[in-house]
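>>> Predicted model and sequence below, questions to follow.
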Amino acid sequence: MKFDRAIKIAPSILAADFADFGAECRAIEAEGCDWVHVDVMDGHFVPNITFGPQVCRAIRPHVNTVMDVHLMIAPVDPFLAAFGAAGADIITVHQEAGPHLDRTLQAIRDLGAKAGVALNPATAPETIEYVLDRIDLVCVMTVNPGFGGQSFIEAMAPKVRRLREMIGERPVHIEIDGGVTAETAPLVAAAGADVLVAGSAVFKGGSAANPAPYGKNIRAIRDSAEAARK
């Protein structure tokens, strides 16, 4: 993974057809997505259950870009190795999910994966100030985690701006997860975000058998985000 700050669209398969993940991953990649985002939820840290490392392992052969795995689980440390073995390129853990974040991030890097930290809406950027040199990505939750299809929290745009200042020249991505659409993407792109996770906004209107709407949706989000940077 070569680092750059170009806008990247990372569709969340949480909004895809669960019965056909392989075809859905191939379809969104063919229609121009940059990463494939996998939301893992445990029914404990967040009020929903999705899937685990076995699903990640099953879809890995169908993902040719970047498999971006977001762990909304606690405790998280006992499961890192399983997701690394499943082929995750990026493993993102929540700042709020455990007491030893620095140790967790080092464990992810020891697995050969990129390390990410996610921040819930109420969590301040300063909570990760002392691990910025341990991370490859910061994921700003722009909804309260647990379910897809929620409304974007506009108060998170200043948080993105503050993180961009804190990161400086470090090769760290700022990812946005929650409520991203062609209308909200410019707010965070202008503030410094470069990876946009979108679920329903990408998958609406299409299917693996009819993927053209996926491409149209991806282009609309990308175009609006890139325009906000000019």
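Arrived safely, thanks for sending.
>>> CA only for contacts and neighbour counts going forward, please
Noted.
>>> can you pull out the strands in the protein?
Secondary structure of the chain by DSSP state E: the strands cover 8-11, 36-41, 67-72, 90-94, 114-119, 137-141, 173-177, 195-198.
>>> most neighbours per residue, which of these?
Ranked by mean neighbour count, the strands of the chain are led by strand 195-198 with a mean of 28 (mean count of other Cα atoms under 10 Å).
>>> How far off centre is it?
Relative to its chain's centre, strand 195-198 lies at 6 Å (Cα atoms, centre = their mean, to the nearest Å).
>>> What of stretch 158-171?
17 Å.
>>> For it, buried residues please.
159-164, 167, 171 (16 or more other Cα atoms under 10 Å).
>>> Out of those, flag the one nearest to residue 5.
residue 171 (8.7 Å; Cα to Cα).
>>> before we move on, the earlier item: next, format the strands of the chain as TSV and append distance to residue 84.
Below are the strands of the chain laid out as TSV (distance: least, Cα to Cα, whole Å):
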stretch	distance to residue 84
strand 8-11	19
strand 36-41	13
strand 67-72	10
strand 90-94	8
strand 114-119	10
strand 137-141	16
strand 173-177	20
strand 195-198	21
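>>> Specify the stretch among those that is closest to residue 153.
Comparing the strands of the chain by Cα to Cα, strand 137-141 comes nearest, at 8.8 Å.
>>> How about residues contacting the closest one?
Contacts to strand 137-141, defined as Cα atoms under 8 Å, 6 or more residues apart in numbering, come from residues 92, 114-121, 156, 160, 172-178.
>>> one more structure, for comparison:
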Amino acid sequence: MAVQISPSILTADFAHLADVAAQVDGAADWLHVDVMDNHFVPNLTIGLPVVASLAKATGLPLDCHLMIEDPDRWAPDYAGAGAGSVTIHAEAARAPVRTLREIRAAGARAGLALNPATPVRPYEDLLGEIDMLLLMTVEPGFGGQRFLDIVLPKVRAAREMIARHGGEVWLQVDGGVSADTIERCAEAGADVFVAGNAVYGSADPARAVQDLRALATRATGT
């Protein structure tokens, strides 16, 4: 799979989200949108109305990561609001198969996210229901955290699991991804990279995306 970069707006200026998106348009593959409800994670960000408005304001497809308590109720609505990809957490979903199918039926790619301490192998049977597996490389809830190297063996195990399955499931990592860590993630098997501070903490976000892509591409040889 080709390397994909999905800049996270979590640490960007929420008062100018259209401008934030424009800064990486033409360089990024996706725009990563972290939806937090202050229940599943101890932070509150944005919801459906903002996602619907942002989808109209940018040509970049939105990669919505739902860190919320009731994804079964809300996930299909994010697809309907214009998100190109909607990811739910395995730890929060009560009916993951039904919800993942509803996301797809609403026209978006369906993703399943796992927290750092959640093992990946129990979810092998769900690979046929998803388009992307997201492995958190920090504890979800806040940007700017330090990358957890202990997740790298799980990334390798997930890549092997996807290879056994034989489907075209993307493997995304999210948390602490930077110029110092992206090569390790790519070598372990990730192909979609969420980066917040590494992009929007840079004076030139588009150039930061290009640099991250080059590092990951070099590490994978693609």
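It's in. Bear in mind that the values here come from a model prediction, so they are computed numbers and not experimental data.
>>> ok, so of the buried residues of stretch 158-171 of structure 1, who is nearest residue 34 of structure 1?
Looking across these and measuring by Cα to Cα, the closest to residue 34 of structure 1 is residue 171, at 17.7 Å.
>>> And the strands of structure 1: which comes nearest residue 214 of structure 1?
Nearest of those (Cα to Cα): strand 8-11, 9.4 Å.
>>> which residues of structure 2 does the closest one align to?
The alignment of strand 8-11 of structure 1 onto structure 2 (TM-score structural alignment) covers residues 4-7.
>>> Tell me the gap between the matching stretch and the middle of its chain.
That offset, for stretch 4-7 of structure 2, works out to 8 Å (Cα atoms, centre = their mean).
>>> Average offset of it relative to structure 1?
Stretch 4-7 of structure 2, aligned to structure 1 and superposed, deviates on average by 0.6 Å (mean Cα distance after the TM-score superposition for structure 1).
>>> And the contacts of that stretch?
Residues contacting stretch 4-7 of structure 2 (Cα under 8 Å, 6+ apart): 24, 28-32, 63, 191-196, 199-200, 209, 212-213.
>>> cool, stretch 170-179 of structure 2 as well?
Contacts of stretch 170-179 of structure 2 (Cα under 8 Å, 6+ apart): 1, 131-140, 143-148, 158-159, 185, 189-198, 211-212, 215.
>>> returning to that earlier point: of all the strands of structure 1, which one is nearest residue 20 of structure 1?
So among the strands of structure 1, strand 36-41 is nearest, using Cα to Cα, at 14.3 Å.
>>> okay, now residue 99 of structure 1: neighbour count?
10 (other Cα atoms under 10 Å).
>>> counterpart of it in structure 2?
By TM-score structural alignment, residue 99 of structure 1 lines up with residue 94.
>>> Contacts only, for that match.
By Cα under 8 Å, 6+ apart, the neighbours of residue 94 of structure 2 are residue 72.
>>> I'd like to know how far it sits from residue 71 of structure 2.
Computed as Cα to Cα, to the nearest Å, the residue 94 of structure 2 to residue 71 of structure 2 distance reads 8 Å.
>>> What of residue 15 of structure 2?
26 Å.
>>> Spatially nearest residue to residue 116 of structure 1, not counting backbone neighbours?
residue 92 (4.0 Å; Cα to Cα, 6 or more residues apart in numbering).
>>> hang on, that neighbour packs against residue 73?
No: judged on Cα atoms under 8 Å, residue 92 of structure 1 makes no contact with residue 73 at a distance of 10.4 Å.
>>> Report the buried residues of the helix ranked longest in structure 2.
For structure 2, the helix reaching the highest residue count under DSSP state H is reported as helix 205-220. Under the neighbour-count criterion of 16+ other Cα under 10 Å, helix 205-220 of structure 2 has 205-209, 212-213, 215-217, 219-220 buried.
>>> Include distance to residue 82 of structure 2 when you put these into JSON lines, please.
As requested, the buried residues of helix 205-220 of structure 2 are exported to JSON lines (distance: Cα to Cα, whole Å):
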{"residue": "205", "distance to residue 82 of structure 2": "24"}
{"residue": "206", "distance to residue 82 of structure 2": "23"}
{"residue": "207", "distance to residue 82 of structure 2": "27"}
{"residue": "208", "distance to residue 82 of structure 2": "26"}
{"residue": "209", "distance to residue 82 of structure 2": "23"}
{"residue": "212", "distance to residue 82 of structure 2": "27"}
{"residue": "213", "distance to residue 82 of structure 2": "26"}
{"residue": "215", "distance to residue 82 of structure 2": "31"}
{"residue": "216", "distance to residue 82 of structure 2": "28"}
{"residue": "217", "distance to residue 82 of structure 2": "29"}
{"residue": "219", "distance to residue 82 of structure 2": "33"}
{"residue": "220", "distance to residue 82 of structure 2": "32"}
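>>> list the contacts for the corresponding residue of structure 2 for residue 43 of structure 1?
In structure 2, residue 43 of structure 1 lines up with residue 38, judged by TM-score structural alignment. Applying Cα under 8 Å, 6+ apart, we find residue 38 of structure 2 in contact with 44, 68.
>>> What lies in contact with stretch 146-156 of structure 2?
So stretch 146-156 of structure 2 is in contact with 116, 119-120, 135-138, 175-177, 181, 184-185, 188-190, going by Cα under 8 Å, 6+ apart.
>>> residues in structure 1 matched by that stretch, start to end?
With TM-score structural alignment as the criterion, stretch 146-156 of structure 2 aligns to 151-161.
>>> what's the span of the matching stretch, first residue to last?
End-to-end for stretch 151-161 of structure 1, by Cα to Cα: 20 Å.
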